[in-house]
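*Asks:* here is the input, now give the coordinates:
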Amino acid sequence: MGIGGKGEPRYVGIGEAIATKLASYGANIVLGYTSASSKPNAEALAKDLESRHNVKTLPVQADLGTVEGPESLIEAVKSSKALLKPDGSFQIDILVNNAGVAQNNLLPAVTVAQFDASYRVNVLGPLLLTQAAEPYLPRDRSGRIVNLSSVSSSCGFIGQSVYGGTKAALEAMTRTWARELSERCTVNAINPGPVLTEMYAGNTPQFKREIKGWIEHSPLMRVRPGIDSQELIDDAPISGGRPAYVSEIAGIVAMLVGEDAAWCTGQVVCANGGMLMLH
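*Replies:* Take a look at the predicted model:
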């Protein structure tokens, strides 16, 4: 978290953290963003990653909540020729399905519009993007796909009929793709709990009270004086502990896309500090 305009906090998103982490390992990066207002930030991040890590980057605007958006993203990357291999071929080694929206509402108040928007971005988007990327995946099992799920798929949080359902669907697709794409890549999901992002900061006090008990019993969410910020320490009695830092989520993605993770596929991997312990 940094400081944005007019003294307001600027939260680093999970996608930015993942891009930064993978670039630090030498991966060329495609930065997908939705709205034109995000273009300056995406371009600034691209230049920063190129300068710091000597990698190639390509910001691409595409709305993954539309039917056309996922394919347009892949075609834009391919046609730009910026990330072609030395022999002129085009290959996608790593795909991270990170785009997501959360619209919490109690059952009587859930609308069709909320359902449609959530499933378009959180379920149809990853499906169509993976479908568009499939022809360009490696053919030697070296590819990696990581889907960003959530503990909400399993916890039954109040107000998350729709959001939790989208993430459960994504986990189901993860297992199917792990089988269908087994000769091309591994496919895994991770399931963050609360993460220090703008989305988490926007949660209502009621929702934060609902998940406080979960946080209190998560072994790695206890605050650490002298390590965690004073703001998180002061907030702990209210929230139950600290959320994850985006770098901690990015580190688990990096672990799953490395060569040493070649024997792991079809899994939902813990990225929540022990908030959820299943299977």
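*Asks:* alpha carbons only for contacts and neighbour counts from here, please
*Replies:* Noted.
*Asks:* pretty sure residue 42 sits in a helix.
*Replies:* Yes: remark: residue 42 belongs to a helix, assigned using DSSP: H, G, I helix; E, B strand; the rest coil.
*Asks:* quick one: residues contacting it.
*Replies:* Taking Cα atoms under 8 Å, 6 or more residues apart in numbering, we find residue 42 in contact with 31, 33, 59.
*Asks:* and the last one, what helix or strand is that in?
*Replies:* Going back to what we said before, that points to residue 59. strand 57-61 (DSSP states H and E).
*Asks:* can you name every helix or strand that that strand contacts?
*Replies:* Secondary-structure packing of strand 57-61 (3 or more Cα pairs under 8 Å, 6 or more residues apart in numbering; DSSP states H and E): strand 29-33, helix 39-53, helix 69-80.
*Asks:* any idea which of the contacts of residue 42 is closest to residue 257?
*Replies:* residue 31 (17.1 Å; Cα to Cα).
*Asks:* which one, of the helices and strands packed on strand 57-61, ends up nearest to residue 269?
*Replies:* Smallest distance to residue 269 across the helices and strands packed on strand 57-61 (Cα to Cα): 23.0 Å, for strand 29-33.
*Asks:* got the buried residues for the strand holding residue 59?
*Replies:* By neighbour count on 16 or more other Cα atoms under 10 Å, the buried set for strand 57-61 is 57-61.
*Asks:* same question, stretch 246-257
*Replies:* 246-250, 252-254, 256-257.
*Asks:* same for whichever helix or strand residue 153 is part of, what does it pack against?
*Replies:* Per DSSP H and E, residue 153 falls inside helix 152-155. Here helix 152-155 touches helix 161-180, going by 3+ Cα pairs under 8 Å, 6+ apart.
*Asks:* please give me the structure for this one as well, since I'd like to look at both together:
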Amino acid sequence: MSKPFQGKVAIITGASRGLGAGIARHFAAKGADLVINYTSDNSTAAAKELVSELESKHKVKAVTAQCDITTADGPQQLIDIAKSHFTKGGKFQIDILINNAGIVNPAPMGSVTLDEFNKTFELNARAPLFVVQAAIPYLPNDRSGRIINVSSITTSMGFWWQSCYAGTKGALEAMTRVWARELGERATVNSINPGAMMTGMYSGLPQEMLEKVWSLNYMAPLAKPREGIDSPETVEAAKGLGGRPAYLEEVAGIIALLSMPEAGWITGQVIGSNGGGVMTKG
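*Replies:* This next block holds a predicted model:
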């Protein structure tokens, strides 16, 4: 297997489970050394297990970085942890930074609380800003750096109950364009906008909202489940969602494409990552 990220250091926020772990596995398979960020003590075992898996299976170096990036000093702690493990010959460089950590907090208008909005904004929008800011001194100086922000299909759908989530992910997309200009000599900066994924992300949502998710997935041309090709679990999940969720490796693969040297002419973009559920004009 080709290893285009051999020797490169990638930092992934919110990476102990779900999409973050899927991204880590995809990048490790392509040779990247990894910093696995997470926050809660409850995620420590999963993060350590993931690191052990990546190092054993792919012979890369992977480290955990437990820190809350929504705190004032959390972003700098994350970069300092990475620096302590990946400084070579007195030099430390961040080649790839993936802002994946996020929270949904769905609530219909009339029920949104200030606390819910603040917590969503702190993780989805404010934290990526300060993580990127802390990383700036260690980005390449030849435009080879890659920053990818994980946004959401909801920013384009006007989707029900998503004032907090869509609003804060929309802010992240706006900052993506700002950073693409300001960091142009250091790195490309892009966002992706996935929809439903095989993470169990909808398992705790009310039935009323699941029915609305159905219409979103039904419109995605690549979401029709394929008997004999998709796993039985995926086909079953599609029945209540209007279409199959994305496999994690499908979304991780798009992030990897944006991280390749050949993607050096793409910046400031929101790249469709939802099976055609939203078709954007680039």
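*Asks:* ok, average deviation of the strand holding residue 59 of the first structure from the second structure?
*Replies:* On superposition with the second structure, the mean distance recorded for strand 57-61 of the first structure (mean Cα distance after the TM-score superposition for the first structure) is 0.7 Å.
*Asks:* which part of the second structure matches that strand?
*Replies:* Aligned by TM-score structural alignment, strand 57-61 of the first structure falls on residues 62-66 of the second structure.
*Asks:* the helix holding residue 153 of the first structure vs the second structure, average distance?
*Replies:* Helix 152-155 of the first structure sits 0.8 Å off on average (mean Cα distance after the TM-score superposition for the first structure).
*Asks:* let me see the ranges of the strands in the stretch 151-282 of the second structure.
*Replies:* 187-194, 270-273 (DSSP state E, counting those that start in this stretch).
*Asks:* the last one - contacts with which helices or strands?
*Replies:* When contacts are defined as 3+ Cα pairs under 8 Å, 6+ apart, strand 270-273 of the second structure sits against strand 187-194.
*Asks:* any residues touching the strand it packs on, and which ones?
*Replies:* So strand 187-194 of the second structure is contacted by 139-153, 173, 176-177, 179-180, 183, 251, 254-255, 258, 264-274 (Cα under 8 Å, 6+ apart).
*Asks:* from those, which would you call buried?
*Replies:* Buried among the contacts of strand 187-194 of the second structure by 16+ other Cα under 10 Å: 139-140, 143-153, 173, 176-177, 179-180, 183, 251, 254-255, 258, 264, 267-274.
*Asks:* returning to what we had before: in a markdown table, list the buried residues of stretch 246-257 of the first structure along with distance to residue 214 of the first structure.
*Replies:* Formatted as a markdown table, those follow (distance: Cα to Cα, whole Å):
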| residue | distance to residue 214 of the first structure |
| --- | --- |
| 246 | 19 |
| 247 | 21 |
| 248 | 19 |
| 249 | 18 |
| 250 | 22 |
| 252 | 21 |
| 253 | 23 |
| 254 | 26 |
| 256 | 26 |
| 257 | 29 |
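*Asks:* filter those residues down to the ones in helices?
*Replies:* Judged by DSSP state H, the subset of those located in helices is 246-250, 252-254, 256-257.
*Asks:* biggest separation within those residues, which pair?
*Replies:* Longest span within these, Cα to Cα: 246 and 257, 16.9 Å.
*Asks:* isn't residue 165 of the first structure up against residue 153?
*Replies:* Yes: contact status for residue 165 of the first structure versus residue 153: in contact at 6.2 Å, counting by Cα atoms under 8 Å.
*Asks:* what sits in contact with each of these two?
*Replies:* With Cα under 8 Å, 6+ apart as the test, residue 165 of the first structure and residue 153 reach no residue in common.
*Asks:* flag every buried residue along stretch 199-209 of the first structure.
*Replies:* Applying a neighbour-count criterion of 16+ other Cα under 10 Å, the buried positions in stretch 199-209 of the first structure are residue 208.
*Asks:* pull up the aligned stretch in the second structure for it.
*Replies:* Using TM-score structural alignment, stretch 199-209 of the first structure pairs with 201-211 in the second structure.
*Asks:* so how far is that stretch off the chain centroid?
*Replies:* 21 Å (Cα atoms, centre = their mean, to the nearest Å).
*Asks:* kindly report the same for stretch 42-55 of the first structure.
*Replies:* Remark: stretch 42-55 of the first structure is offset 20 Å from the chain centroid, using Cα atoms, centre = their mean.
*Asks:* ok, residue 247 of the second structure - contacts?
*Replies:* Residues in contact with residue 247 of the second structure (Cα under 8 Å, 6+ apart) are 197-198.
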